[in-house]
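A.B. asks: 3D, please:
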Amino acid sequence: MPKLNCIFGVMQSILENIAKHVVLTSEEQALFLSKTETKQFKAKTILLSAGEIATCTYFVNSGILRSFNINDNIIEHVLHFACEGWWIGDMYSYISRKPGNLFIEVLEEAEVVIITKENHQKLYQEIPKLERFFRILAENSLVSHQERLMDNLSITAEERFEKFCSKYPTLIQRVPQKHIASFIGVTPEFFSKMKARLLKK
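C.D. replies: I've put the predicted structure just below:
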């Protein structure tokens, strides 16, 4: 029992994340945790590279991850950040089982919960209510990506940055400025000048 309590203590964050949408019994929680693996990663570790088939999704217990692609092997485009309590993965590759075009990198030393595609499918069979949980995650992700696409088409870079600060206040001091610049779609040089203008207001 002490060992089980220890496992539950370490995994409390992911269980709380699930509990926002579905209620698991203690037996279901234990079964879910048995299908996951928790690992520690140092900063700059690449968890997934473009051209690979994504076989896992990741939940962040601590630290920060990012997903990005590289245009013509030159310019990085940050698609997503994930800090404590967030999920991240290459959903195109994970679902289609085809090689993806995203990198997933650890920005800040992290503890990550890993769920493989195989175990993911087993969990759907053994705990059907988890299908609802992961469907909600997918729907929220779709809404977020569409909102970001529309923002890139319709509002200024300054407005996108202000929205980023409002939506992700904990990331401002933890993520390098060049990555925030990439996320909102501007060069680091433009971002630096824009930030200086905003500070003068």
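
A.B. asks: drop to CA atoms for contacts and neighbour counts, all remaining ones
C.D. replies: Noted.

A.B. asks: give the contact list for the most centrally placed residue in the chain.
C.D. replies: What sits nearest the mean C-alpha location of the chain, by C-alpha atoms, centre = their mean, is residue 88, with 2.8 Å. For residue 88, the contacting residues are 57, 58, 59, 65, 66, 67, 80, 81, 82, by C-alpha atoms under 8 Å, 6 or more residues apart in numbering.

A.B. asks: What about those, which are in strands?
C.D. replies: Residues of these located in strands (DSSP state E): 57, 58, 59, 65, 66, 67, 80, 81, 82.

A.B. asks: which of those count as buried?
C.D. replies: Listed as buried from the ones in strands among the contacts of residue 88 are 57, 58, 59, 65, 66, 67, 81, 82; burial here means 16 or more other C-alpha atoms under 10 Å.

A.B. asks: The biggest helix by length in the chain: what's the following helix or strand?
C.D. replies: Longest among the helix segments of the chain by residue count, using DSSP state H, is helix 129-154. Note on helix 129-154: by DSSP states H and E, the next helix or strand toward the C-terminus is helix 157-167.

A.B. asks: quick one more, to check against the first:
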Amino acid sequence: MHPLFHYINKYAIISEEDFKVFLSHFTHKKIRKKQFLLEEGEISKHMAFIMKGAMRQYYIDEKGVEHIVNLYIENWWAGDRESFVMCTPSIYTIDAWEDCEVLLVSKENTLKLRNQCRAFNELLLKLDELNTIATQKRITYSISFTAEIHYKYFVDNYPYFVDRFPQHIIASYLGITKDTLSRVRKKMLKQ
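C.D. replies: Next comes the predicted model:
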């Protein structure tokens, strides 16, 4: 069965028949490594369910420094939600870190699904809850704990990112320097 079918059924119940209708609202797309899902200044017209590959969301500050905002892998949703919902230009860029296969859903089809599919509404509610919790934890760990505790939480909760993304990307995501991350990792290995 389709990866999205299994994903939805973790959070809501959808029949195989209803899933066929659900899936018809999505477009399959391959995105090669380093290609963009979204570029800064564009309005996000789609949200992407990643079936294969890894992506990153980032912005570049006035000094030209890249800041990683989100990391995505299989069975994660990628996109700039603010731009998608508000139809405003994005301040972010989302690109493929690896070759990716995604399912894209437009705002128009998202609204259709919300009206036609109870499972989609249940899924959205659960994802909103999980996203809020994850965001609160990320903020708390960023502002309240040492780099060591923050990194340990990251490794314990997102071990799959450690293997998929290089250390400089992880350091940026955690809001620390590469050197700090290197020191933290060495310290953890000694323990």
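
A.B. asks: Any idea what the TM-score is?
C.D. replies: Laid over one another, the chains give 0.94 as their TM-score (TM-score structural alignment, normalised by the length of the second structure), with 191 aligned residues with a C-alpha RMSD of 1.4 Å.

A.B. asks: Go through the ones in strands among the contacts of residue 88 of the first structure and say which is closest to residue 12 of the first structure.
C.D. replies: Distance to residue 12 of the first structure across those (C-alpha to C-alpha) is lowest for residue 59, with 12.0 Å.

A.B. asks: Would you mind finding the match for the closest one in the second structure?
C.D. replies: Here residue 59 of the first structure is matched to residue 49 in the second structure, going by TM-score structural alignment.

A.B. asks: Show me where the first structure has its strands.
C.D. replies: Applying DSSP E to the first structure gives strands spanning 37-41, 46-48, 56-71, 75-82, 87-88, 103-116.

A.B. asks: can you redo the ones you listed as TSV with distance to residue 135 of the first structure?
C.D. replies: Listed next are these as TSV, based on distance: least, C-alpha to C-alpha, whole Å:
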stretch	distance to residue 135 of the first structure
strand 37-41	22
strand 46-48	23
strand 56-71	14
strand 75-82	19
strand 87-88	13
strand 103-116	16
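
A.B. asks: Out of these, the one nearest residue 183 of the first structure is which?
C.D. replies: It is, among the strands of the first structure and with distance given as C-alpha to C-alpha, strand 75-82, at 4.8 Å.

A.B. asks: list the helices and strands that closest one packs on?
C.D. replies: With contacts taken as 3 or more C-alpha pairs under 8 Å, 6 or more residues apart in numbering; DSSP states H and E, strand 75-82 of the first structure sits against strand 56-71, strand 87-88, helix 177-184.

A.B. asks: OK, contacts around the closest residue to residue 70 of the second structure other than its chain neighbours?
C.D. replies: Once flanking residues are discounted, residue 70 of the second structure sits nearest to residue 57: 4.9 Å by C-alpha to C-alpha, 6 or more residues apart in numbering. By C-alpha under 8 Å, 6+ apart, residue 57 of the second structure lies in contact with 68, 69, 70, 71, 92, 93, 94, 95.

A.B. asks: mind checking what the last one lines up with in the first structure?
C.D. replies: Under the alignment (TM-score structural alignment), residue 95 of the second structure pairs with residue 105 in the first structure.

A.B. asks: Check the burial of its match by counting its neighbours.
C.D. replies: By other C-alpha atoms under 10 Å, 21 other residues sit near residue 105 of the first structure.

A.B. asks: Number of residues surrounding residue 154 of the second structure?
C.D. replies: Applying other C-alpha under 10 Å, I find that residue 154 of the second structure has 17 neighbouring residues.

A.B. asks: Repeat that for residue 100 of the first structure.
C.D. replies: By the criterion of other C-alpha under 10 Å, residue 100 of the first structure has 20 neighbours.

A.B. asks: ok, of the contacts of residue 57 of the second structure, which one's closest to residue 139 of the second structure?
C.D. replies: residue 69 (11.8 Å).

A.B. asks: what lines up against that closest one once you look at the first structure?
C.D. replies: Under the alignment by TM-score structural alignment, residue 69 of the second structure pairs with residue 79 in the first structure.

A.B. asks: Who are the contact partners of residue 68 of the second structure?
C.D. replies: Here residue 68 of the second structure is in contact with 56, 57, 58, 59, 169, 172, 173 (C-alpha under 8 Å, 6+ apart).

A.B. asks: Could you find the counterpart of the fourth one in the first structure?
C.D. replies: Under the alignment (TM-score structural alignment), residue 59 of the second structure maps onto residue 69 of the first structure.
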